[in-house]
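Engineer: coordinates for the following, if possible.
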Amino acid sequence: MFPEFRDLISKLKTDDAHFARLFERHNELDQQIKNMEARIEAASPVEIENLKKEKLKLKDELYLILKAATV
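Structural biologist: Model prediction:
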């Protein structure tokens, strides 16, 4: 996610607790969705869709923080 911000992401993960929490939650959701789609975890299509929406919202929020940090 956001390879162009790799160094900044590393810095923010250590310097910004809010960013670190959002980033970790995004990764948790990503893994959970993969497990559900692979049928490792049981889930309905609606549950998967809701998690994907939550993940996308977090990604948007992370991007805004990254953009603000580059100014």
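Engineer: okay, CA-based contacts and neighbour counts for the rest of this
Structural biologist: Noted.
Engineer: let's check: the centremost residue of this structure is which one?
Structural biologist: His26 (2.3 Å; Cα atoms, centre = their mean).
Engineer: for that one, what are its contacts?
Structural biologist: Residues near His26 by Cα atoms under 8 Å, 6 or more residues apart in numbering: 55, 58-59.
Engineer: just the element for it, please.
Structural biologist: helix 17-37 (DSSP states H and E).
Engineer: how far is that helix from where the chain is centred?
Structural biologist: Here helix 17-37 is found 5 Å from its chain centre; the criterion is Cα atoms, centre = their mean, to the nearest Å.
Engineer: in it, what counts as buried?
Structural biologist: 19-20, 22-23, 26-27, 29, 32-33, 36 (16 or more other Cα atoms under 10 Å).
Engineer: one more, so I can put them side by side:
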Amino acid sequence: MITKHQLSIDFPEYEEKIHALKVESAHFRKLFDSYDVLDHEIYNIESDADPKSDDVLNKLRKDRVRLKDEIYTFLKNN
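Structural biologist: Sure thing, here's the model as predicted:
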């Protein structure tokens, strides 16, 4: 099953903090928005709404993991 990788689901222990930081921190909001756009793009490719090569999909997945790691570090440290 193809699903989106929402941060509030992936990091349920930080759900309230995610919502607060989206309002309070421009940097976090930028990270969050970038992640959301990237996740949506990956979802569209995986669901064949926007077919792309496996190389493109794999690069986007790696980018999403790097961005998620950055978001997690931000959540832990703020």
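Engineer: which residue in the second structure lines up with the residue nearest to the centre of the first structure?
Structural biologist: When the second structure is aligned by TM-score structural alignment, His26 of the first structure is paired with Tyr35.
Engineer: for Asp60 of the first structure, same thing?
Structural biologist: So Asp60 of the first structure corresponds to Asp69, using TM-score structural alignment.
Engineer: for burial, what's the neighbour tally of that match?
Structural biologist: 12 (other Cα atoms under 10 Å).
Engineer: now for the one helix or strand it maps to, which elements pack on it?
Structural biologist: Per DSSP H and E: Asp69 of the second structure is located in helix 54-77. In terms of contacts (3 or more Cα pairs under 8 Å, 6 or more residues apart in numbering; DSSP states H and E), helix 54-77 of the second structure is packed against helix 26-46.
Engineer: next, the mean deviation of the helix it packs on compared to the first structure.
Structural biologist: Compared with the first structure after fitting, helix 26-46 of the second structure deviates on average by 0.8 Å (mean Cα distance after the TM-score superposition for the first structure).
Engineer: could you check the angle helix 54-77 makes with that helix?
Structural biologist: 150 degrees (axes from the mean of the first three to the mean of the last three Cα atoms, to 10 degrees).
Engineer: do you know how far Asp10 of the second structure is from Ser25 of the second structure?
Structural biologist: According to Cα to Cα, to the nearest Å, Asp10 of the second structure and Ser25 of the second structure sit 20 Å apart.
Engineer: aligned partner of Lys11 of the first structure in the second structure?
Structural biologist: That one, Lys11 of the first structure, aligns with Ala20 by TM-score structural alignment.
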